[in-house]
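S.K.: predicted model, plus sequence, below.
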Amino acid sequence: MQPWEDASKMMLCGCKDFPTCKVDGYTLRLETDDPPSDVKDIARKELRETPELVEQAMKELRELLKEEEGLYCPLENDAWLVRFLRPTKFYPKSALELVKNYYSFKVKHKDIYNGLVPSSEQNVFAHDVISVFPKRDQLGRRILCLYLGKKWKHNKVCLDEIYKGAVLFMEAAMIEPETQICGASVIFDMDGLSLAQTMQFTPPFAKRIVDWLQDSVPLRVKAIHIINQPYIFNMVFALFKPFLREKLRNRIIFHGTDRKSLHKHLDPSCLPKEYGGTMDVPLVHSNNWYTIMSQLEPEYEKINSYGYKKKVQE
């Protein structure tokens, strides 16, 4: 085990006890364990991750960040450095650009990010329009699901709230070593999407989402699955298309109601029955995750304390 895989050192706030939540006998938690051997194999093959390269890359990235004027970040936290090195395959200069993009994006959209903590976003969790499935997919990826059709009461939960909920989930996922290595899959369930809901989407919102996914998230978003989409969804996707680069565009897969198509990419064992799955644990609702994330409030506050032109803490 690397020193930065010690759970107490993986949190910026130094928290030693990670919260859990019982869901019908299943224990929900952030998975901060040492990655299993097959996941370590993925890290070696896909990310070039070896102990020697990790040590050298952390050293180089730390020195590069010291030269970045006006940026305050946890340079001495090895686990934090690795969060940016893994998605950039341990190339320090690429990791530096990702760090800069990550914090610059927060400055650009400060109306969204300032003071963003779970307790300020209880509404989106209460309406259960975004959640993470309890089981990873067959490739070790976390599965984030957004319900933007009939489950979404757009007059009670706005798109910015859903976006902020997704950011909070992604920040939590960034802590997990297995997610850092294997990445995440995203499902957009558009079942029941209405014309009134499509009118909530705007080009600026679409650009923000795409810029975030393409350049500013230190997480490997490996696939985006669009399911149950009605014809009217074409109006929504048309807003996003101009901003998509080839790499992300090729990772967007449209399935409609074809469950066999979905199962070619996501094994039924990691999906609930409503998606033709055979998942043997209860489906986790947003309020279950909120129970965990609200207890991690000090971690989110610590995350918010870093960035460009932030005051250096003693």
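M.R.: On my side now, so go ahead.

S.K.: for the rest of this, base every contact and every neighbour count on C-alpha atoms.
M.R.: OK.

S.K.: the stretch 151-300 of the chain: strands as residue ranges?
M.R.: 184-189, 221-227, 252-256 (DSSP state E, counting those that start in this stretch).

S.K.: just send the ones you listed back as TSV, with mean neighbour count too.
M.R.: Shown next, in TSV, are the strands of the stretch 151-300 of the chain (neighbours: other C-alpha atoms under 10 Å):
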stretch	mean neighbour count
strand 184-189	21
strand 221-227	20
strand 252-256	16
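
S.K.: of all these, which one comes closest to residue 122?
M.R.: Among the strands of the stretch 151-300 of the chain, strand 184-189 comes nearest to residue 122, with 20.9 Å by C-alpha to C-alpha.

S.K.: what angle separates the closest one from strand 221-227?
M.R.: 10 degrees (axes from the mean of the first three to the mean of the last three C-alpha atoms, to 10 degrees).

S.K.: show me what contacts residue 58?
M.R.: By C-alpha atoms under 8 Å, 6 or more residues apart in numbering, the contact set of residue 58 is 78, 81-82, 85, 92.

S.K.: and the residues you listed, which two are the farthest apart?
M.R.: 78 and 92 (13.4 Å).

S.K.: so between the two, which is more surrounded?
M.R.: residue 92 (23 against 20; other C-alpha atoms under 10 Å).

S.K.: possible to save the contacts of residue 58 as a markdown table with distance to residue 291?
M.R.: Output for the contacts of residue 58, formatted as a markdown table (distance: C-alpha to C-alpha, whole Å):
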| residue | distance to residue 291 |
| --- | --- |
| 78 | 28 |
| 81 | 28 |
| 82 | 27 |
| 85 | 30 |
| 92 | 36 |
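
S.K.: what about the closest residue to residue 161 other than its chain neighbours, distance to residue 157?
M.R.: Counting by C-alpha to C-alpha, 6 or more residues apart in numbering, residue 124 is the residue found nearest to residue 161 once chain neighbours are left out, at 6.1 Å. Distance of residue 124 to residue 157, computed by C-alpha to C-alpha, to the nearest Å: 6 Å.

S.K.: next up, a structure to set beside the first:
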Amino acid sequence: MISSYSQSSIRPLSEGLQKVAIEELNEVPSRIDSDIAALKEWLEKQPHLCSCKDNQFLLSFLRGSKYSLEKAKQKIDRFYSLQKAIPEVFNEHRLSDDPQVLEIIRMGVILRVPLDKDDTGPAVTIIRAGAYDLNKFKFQDIIRVGSMFGEIMMMEDDNATVSGYLEIMDMTGVTGANLFALQPQLLSKFSAYADEAMPTRQKGIHFINVPKAFEVGFKSLLGWFPGKIKERVSVSSDPEAIFERIPKHYLPKEYGGTKGTMQDIISSMEAKISSYKDYFEESQHFGTNEKLREEPELFKHEESHFGLDGSFRQLVID
């Protein structure tokens, strides 16, 4: 079954990103329409799968699979089936007008950094781990909001779908209580989901402003990340480390940059998530029904951090 979410036309890429898509993702612009049509035809034949059929949504999976139709099918199936394995993130609060979601956005816990139109680099998100009230929110609530913007990114951020994305975890002001609240197994579980199911390519997770007192202990948390993702993680106490990842002129003044303020970003993000109200309401009905699955799941379980039933496998920590 396919959702009724409105179909969009294909958004043309900038010249620079189109070059990257052709050279690195095997994109053939003249073939995009037929590839999307092939995915839709496949989805129509999957009784167990209720999926968004927006053209840009499906295109993100094609790009994330370097235009292998079979891999794109696996990703879409995994995208929805693995969400069931993380119910603390993917639940009834995952709505644009949920008070908890809006409060987290307004606190500036998650900041989507806008890039220039001619930039061909990865999309950038800053997560301010010490900026929320531990007595009011759990880390899973923060990840939930991040996952919502991850899907918005899939739909409309060409830098993300072509060049991937970076996450900057700002640990300013964190305490031992904050680190405990990070829920390392959840962080590991969601990282595995992002790697196995999300079509946008994660280019790195960079922890900055890590208090010296926690630096050694914090690095031990890296054992919770899947191996491939662990290689993309860095930890630093240097306040200047952010400039190694993001040019100053992209950052708000609170981070030493010149591009507006954090409040400018927050206001833009609140407006953006509001514009996706219908999408997230319908997303409550997207997913898989394993009782209706006619063929074995396409994904090879030995390659996954999730077991046959979709439950997360406990990682062995060195």
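M.R.: That came in fine, so what should we check first? The shown structure was predicted, so the numbers you read here are calculated from the model rather than taken from an experiment.

S.K.: pipe the strands of the stretch 151-300 of the first structure into TSV and attach distance to residue 142 of the first structure per row.
M.R.: Below are the strands of the stretch 151-300 of the first structure laid out as TSV (distance: least, C-alpha to C-alpha, whole Å):
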stretch	distance to residue 142 of the first structure
strand 184-189	5
strand 221-227	10
strand 252-256	16
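
S.K.: neighbour count winner among residue 124 and residue 157 of the first structure?
M.R.: residue 124 (26 against 16).

S.K.: and that one, that's in a helix?
M.R.: Yes: applying DSSP: H, G, I helix; E, B strand; the rest coil, one finds residue 124 of the first structure inside a helix.

S.K.: that one corresponds to which position in the second structure?
M.R.: Alignment note: residue 124 of the first structure maps to residue 104 in the second structure; criterion TM-score structural alignment.

S.K.: shouldn't its match be in contact with residue 132?
M.R.: Yes: here residue 104 of the second structure reaches residue 132: they are 7.5 Å apart, a contact under C-alpha atoms under 8 Å.

S.K.: nearest residue to the counterpart of residue 120 of the second structure in the first structure in space, ignoring adjacent ones along the chain?
M.R.: By TM-score structural alignment, residue 120 of the second structure lines up with residue 139 in the first structure. In space, residue 139 of the first structure comes closest to residue 182 once its chain neighbours are excluded; the distance is 6.9 Å by C-alpha to C-alpha, 6+ apart.

S.K.: tell me the contacts of the residue mapped onto that neighbour from the second structure?
M.R.: In the second structure, residue 182 of the first structure lines up with residue 163, judged by TM-score structural alignment. Applying C-alpha under 8 Å, 6+ apart, we find residue 163 of the second structure in contact with 17, 20, 120-123, 201.

S.K.: quick one on the thing from earlier: distance check, the residue nearest to residue 161 of the first structure against residue 288 of the first structure.
M.R.: Applying C-alpha to C-alpha to residue 124 of the first structure and residue 288 of the first structure gives a distance of 13 Å.

S.K.: likewise residue 77 of the first structure?
M.R.: 29 Å.

S.K.: okay, how far is it across stretch 169-183 of the second structure, tip to tip?
M.R.: Per C-alpha to C-alpha, the first residue of stretch 169-183 of the second structure is 15 Å away from its last.

S.K.: return the set of buried residues in it.
M.R.: Across stretch 169-183 of the second structure, burial judged by 16 or more other C-alpha atoms under 10 Å covers 169-172, 174, 178-179, 182.

S.K.: and the contacts of that stretch?
M.R.: So stretch 169-183 of the second structure is in contact with 126-131, 134, 138-139, 205-211, 218, going by C-alpha under 8 Å, 6+ apart.

S.K.: restricted to buried residues, select those residues in ChimeraX.
M.R.: This is how ChimeraX selects the buried members of these, with burial counted by 16+ other C-alpha under 10 Å:
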select :126,127,128,129,130,131,138,139,205,206,207,208,209,210,211
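
S.K.: from the contacts of residue 58 of the first structure, which is closest to residue 56 of the first structure?
M.R.: Of the contacts of residue 58 of the first structure, the one sitting nearest to residue 56 of the first structure (C-alpha to C-alpha) turns out to be residue 92, at 9.1 Å.

S.K.: which residues does that closest one contact?
M.R.: With C-alpha under 8 Å, 6+ apart, residue 92 of the first structure has these contacts: 57-58, 60-61, 64, 85.

S.K.: ok, now with 10 Å
M.R.: 56-65, 81, 84-85, 98 (C-alpha atoms under 10 Å, 6 or more residues apart in numbering).

S.K.: how about it, what's its partner in the second structure?
M.R.: Match for residue 92 of the first structure (TM-score structural alignment): residue 69.

S.K.: what's stretch 21-28 of the first structure aligned against in the second structure?
M.R.: Going by TM-score structural alignment, stretch 21-28 of the first structure sits over no part of the second structure.

S.K.: ends of that stretch, what's the gap?
M.R.: 5 Å.

S.K.: stretch 114-126 of the second structure too?
M.R.: Start-to-end, stretch 114-126 of the second structure (C-alpha to C-alpha) is 11 Å.

S.K.: distance between it and the chain's centre?
M.R.: Here stretch 114-126 of the second structure is found 15 Å from its chain centre; the criterion is C-alpha atoms, centre = their mean, to the nearest Å.

S.K.: and what of stretch 88-97 of the first structure?
M.R.: 19 Å.

S.K.: before we move on, what about stretch 139-151 of the first structure?
M.R.: The answer for stretch 139-151 of the first structure is 11 Å, by C-alpha atoms, centre = their mean.

S.K.: before we move on, what about stretch 76-85 of the second structure?
M.R.: Taking mean C-alpha positions (C-alpha atoms, centre = their mean), stretch 76-85 of the second structure and its chain are 13 Å apart.

S.K.: do the same with stretch 182-191 of the first structure
M.R.: That offset, for stretch 182-191 of the first structure, works out to 10 Å (C-alpha atoms, centre = their mean).
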